[in-house]
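# below are the sequence and a predicted model for it; my questions follow.
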Amino acid sequence: MSEVVEKQADPGTAVPPPRRRFLMDTRPLRHRPYRRLWTSTIVTALGSQLTAVAVPKQIYDMTGSSVWVGIASIAGLAPLIVFALWGGAIADTVDRRRMLLFTNSGIALLCIVFWLQAALDVRSIPLLLVLVAVQQALFGMNMPARTASVARLVPAAELPAAGALNSTVMQGGQIIGPMLAGALIPLLGLPLLYLFDAVALSATLYAVWRLPPLPPLSGVARRAGLADILDGFRYLATHRLLMVSMAADVVAMVFGMPRALFPQLADTAFPGVNENFALGMLYAAVPIGALLGGLLSGTFSHIRRHGLMVVIAVCAWGAAIVGFGLSSSLWLAVVFLGIAGVADMVSMVFRGTILQTAATDEMRGRMQGVHTVVVAGGPRLADLLHGVAVPVAGASAAVAGGGVLVIVAMTALALAVPAFLRYRGPAR
């Protein structure tokens, strides 16, 4: 590790905890390298949402078909999985700062290509699908390097606070970004959304450039190959804490993420409420809850029972989803989804902290690569599972039943691996 990084990550340099115990713990921002990385995340969280709105909107405008919108989403899944796993291996064998510069630059250039094809009105669905696939491949390589870098920039005791800061920014981007996109399209047109994302990404390059070098702790950079990816899976298979942490997210998302049913529920479950208004509220409720949870995350830094917190949070998510599925009032449904968002934030923070602290630095990139695949793949599997369950059980029963399965499966995992319940994070 470079001398600069060691100095930044020295626990002795950490400032005292904030007086306001319940508000967000901002101590990690006292470390300049982390502050630069976090600042770049703010910009990219907003900019990426502009493109996330622009792509499906452009495809729908061209085809008038939601099927093509779904195909575009699936087109990016395979590249994301492959390159997240490979990117995780690369992040463990090269300077992570250089990898971030490469992937951020690639995504920015790709946004310019998105802008050109939209501005020139190329109207090519195959081209858009290729661009989406390349974008997701670059994203898959970027995320393991970005998340694995955090543990090198802040003391171990501040990792829960850093996780809360990162997650809050991402959730805020999911709320503000689409709203901003919706306001800008009528004023400036869809093509400029891509250009704004490119400009935002370009602006973050300076912050990443100013990070200290983040080479492998061995000091030897090398080329990553298939053997490194397989080593990562073998490492994961022999570390039950990491396995359960990953499995907890799979359980919560696959059984308990009912977003595929939001359109149907908005149309049928809340009589007398405008369908479009209900749909917007359902989509916004979980991110808003997660954002509020992040803003009130000061207690996270004082909790060491990280495994227990994950179990409680996932079960709370399941219980909230049961409440949502049984709700006949839109506002009650939104409240339950907001509670689910808070639980999801708690789960994200402590699962992320376990991945950062229980894995060695030479394996963090690969573990984050697997985590990226789990986070991306779980909701997509949930869409399929809930869609298949509706004709059999009905929408409300499918949602509530999924929440019950979350509680049962998470409880079974915790009982099967009691070491996970007992796991404690680093002392302050």
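Structure received.
# from now on I want contacts and neighbour counts done on CA atoms only, so please keep to that.
Noted.
# could you find the closest non-adjacent residue to L241?
F420 (5.6 Å; C-alpha to C-alpha, 6 or more residues apart in numbering).
# centre of the chain to the helix or strand containing N166, how far?
Using DSSP states H and E, N166 maps to helix 159-188. The chain centre lies 12 Å from the centre of helix 159-188; the measure is C-alpha atoms, centre = their mean, to the nearest Å.
# now for that helix, which elements pack on it?
Helices and strands touching helix 159-188, by 3 or more C-alpha pairs under 8 Å, 6 or more residues apart in numbering; DSSP states H and E, are helix 32-63, helix 191-209, helix 275-295, helix 330-358.
# and the third one, what's buried?
In terms of neighbour count (16 or more other C-alpha atoms under 10 Å), helix 275-295 has its buried residues at 275, 278-279, 281-295.
# quick revisit: who's in contact with the helix or strand the residue nearest to L241 falls within?
Assigned by DSSP H and E, F420 belongs to helix 418-422. With C-alpha atoms under 8 Å, 6 or more residues apart in numbering as the test, helix 418-422 has contacts from R240, L241, V244, R305, H306, G307, L308, V311, A414.
# what of stretch 18-31?
With C-alpha under 8 Å, 6+ apart, stretch 18-31 has contacts from 8, 14-15, 17, 34-35, 153-154, 158, 161-162, 164-165, 294-299, 301.
# rewinding a little: filter the contacts of helix 418-422 to the buried ones?
L241, V244, R305, H306, G307, L308, V311, A414.
# need those residues in CSV (columns: secondary structure and distance to G172).
Listed next are the buried ones among the contacts of helix 418-422 as CSV, based on DSSP: H, G, I helix; E, B strand; the rest coil; distance: C-alpha to C-alpha, whole Å:
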residue, secondary structure, distance to G172
L241, helix, 30
V244, helix, 28
R305, coil, 27
H306, helix, 24
G307, helix, 26
L308, helix, 27
V311, helix, 25
A414, helix, 31
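# this is the other structure I want to compare:
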Amino acid sequence: MTTSGTPNPAPAPDAPEPDPVAESDSVAERVPGAGSEPARRRILADLTPLRVSADYRRLWFGNTVSWIGQGMTTLAISLQVYDITRSTFSVGLVGLFSLVPLVVFGLYGGAVADTVDRRKLGLASATGLAVLSAALATAAFAGFHRVWFLYAVVALQAVCAALNAPARSAMIPRLLPAEQLPAANALSSVTTTSGMLIGPMLGGLIVGYGGYQAAYLVDAVAFWAALYAMWRLPAMLPDHGTDRDDPGSGKRASVLGGLRFLATRPNIRMTFFSDFCAMILAHPRALFPAIAVLWYGGDARTTGLLVAAPAVGALLGGVFSGWQGRIRRHGVAILLAVAAWGLAIAAFGLTRNLWLGLFFLALAGYADTVSMVYRSTMLQAAVPDELRGRLQGVFIVVVAGGPRLGDFLAGSVAGLTSPAVAITGGGIACALAVGLLGLRARGFVRYDARQPTP
């Protein structure tokens, strides 16, 4: 991908017109470490960011290990709460104690990341997460089994995560050139989905063989990889600009400054609106337990398959993401990916074959990864460095809060009509809504990654 402001080479006289969406193969060949293989032949994830930046490589590896450890701890806490209380309601409260601090402190964490050295903030918050995992292990070894203690640790973990994520995401554009951001975000999707899939599986095995204390202890040790990666990074002070036309610019970072910037930047705003279409209108997760029984005559294992299918598709989206680096019309790619999510969910609502249903859910998960890669890339490339933390904070709130609103809407519509109407109707509504957004936001459709405009 060419850098901003660099014109594309003129095509040969007899050459066909260049693809308006894909980049030229010669561009990929200019990327350091990309090798001589033409870009169009790439299918698997582009590992160039891991090869060219030792800082990014350590950060990615550390995050992957810590995400898997956190997935283990999340499952272990849920199992321990149920073991103590024998109440599914008490287990449900674990999610609430995690969600509220994540939403509240997500915006605040972004403002902090735009004020202080992001390396130090990431190091401090990762240390906090490691200490909390060690506290869980110590309490379990000591036989201190109190639900209120587990809830308190979950809430504090969410606070640390809300401070860590904006700082970590805002670091990536400082470690890699702009043309490698899509590949880096695809690799990040592999990290998160691996944590969602591998973490709980390992957590169940470790709890079964070694108890809760073993899972918590492994998580605490796993954080050393993330801490080491943060420690080796250079200083990451925000690059405070002097453009007075940018709301929120200057050395005093505020949440309102970030929101004012968002209100005046239609392309960045559209990344959130498009995500809302998917997460609110077409998010059937809350209905999985019911349809596992009603549609497939299954049980809890069937529900587990339904929950895992989108995550498997998302993981495949990251693994087979080599083509995504050639796309420069990121706005079009986001709109098509969100529409694909909605149509896949609608198709899932129409089938009563379990394996076909799992296929459509996996397809939706793949489309979600494609959308996430380009939305994240736009946030990193089109937003000034001094505002990246705050916009990443907004991103956290949307990602954390949107699916919960989607659960509520799907459950309400299914209660008034049926699960089939809620799922199929929601998927169609998502595709129509994102299509209407595309018709209204012509600038978003014309967005070119070579000249990122917020």
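Arrived safely, thanks for sending. Note that the structure is predicted; figures quoted are calculated from it, not measured.
# need the TM-score between these chains.
Superposed pair, TM-score by TM-score structural alignment, normalised by the length of the first structure: 0.92. Supporting alignment: 413 aligned residues with a C-alpha RMSD of 2.0 Å.
# how close does the helix holding N166 of the first structure sit to the second structure?
Superposing on the second structure and averaging over aligned pairs (mean C-alpha distance after the TM-score superposition for the first structure), helix 159-188 of the first structure comes out at 1.1 Å.
# quick one: that helix aligns where in the second structure?
Taken onto the second structure by TM-score structural alignment, helix 159-188 of the first structure occupies residues 181-210 there.
# which stretch of the second structure lines up against stretch 336-349 of the first structure?
So stretch 336-349 of the first structure sits over residues 360-373 in the second structure, by TM-score structural alignment.
# who touches the matching stretch?
182, 185-186, 189, 306, 309-318, 324, 333-335, 337-338, 340-342, 344-345, 347-348.
# next: stretch 308-327 of the first structure.
Outside stretch 308-327 of the first structure, the residues that touch it by C-alpha under 8 Å, 6+ apart are 245, 248-249, 252, 256, 332-334, 336-337, 339-341, 343-344, 346-347, 350-351, 395-407, 410-411, 414, 420-423.
# and it, how far from the chain's centre?
So, by C-alpha atoms, centre = their mean, the centroid of stretch 308-327 of the first structure is 19 Å from its chain's centroid.
# so A397 of the first structure, which of the three states?
Under the three-state scheme (DSSP: H, G, I helix; E, B strand; the rest coil), A397 of the first structure adopts helix.
# ok, it to G323 of the first structure distance?
Using C-alpha to C-alpha, to the nearest Å, one gets 11 Å for the distance from A397 of the first structure to G323 of the first structure.
# to which residue of the second structure is V199 of the first structure aligned?
So, by TM-score structural alignment, V199 of the first structure is matched to V221.
# residues contacting that match?
V221 of the second structure sits next to A130 when contact means C-alpha under 8 Å, 6+ apart.
# chain neighbours aside, what residue packs nearest to M246 of the first structure?
Among residues not flanking M246 of the first structure along the chain, H371 sits closest, at 6.7 Å (C-alpha to C-alpha, 6+ apart).
# before we move on, which element is that neighbour in?
Element membership for H371 of the first structure, per DSSP H and E: helix 361-393.
# what about that helix, how far off from the second structure?
Mean for helix 361-393 of the first structure is 0.9 Å (mean C-alpha distance after the TM-score superposition for the first structure).
# show me what that helix is packed against.
In terms of contacts (3+ C-alpha pairs under 8 Å, 6+ apart), helix 361-393 of the first structure is packed against helix 77-91, helix 125-149, helix 226-237, helix 240-256, helix 330-358, helix 395-416.
# out of the ones you listed, which gets nearest to Y194 of the first structure?
Evaluated with C-alpha to C-alpha, those place helix 125-149 nearest to Y194 of the first structure, the distance being 12.2 Å.
# tell me which residues in that closest one are buried?
Using 16+ other C-alpha under 10 Å as the test for burial, helix 125-149 of the first structure gives 128-129, 131-149.
# same question for stretch 45-56 of the second structure.
Applying a neighbour-count criterion of 16+ other C-alpha under 10 Å, one finds A45, D46, L47, T48, P49, L50, V52, D55, Y56 buried in stretch 45-56 of the second structure.
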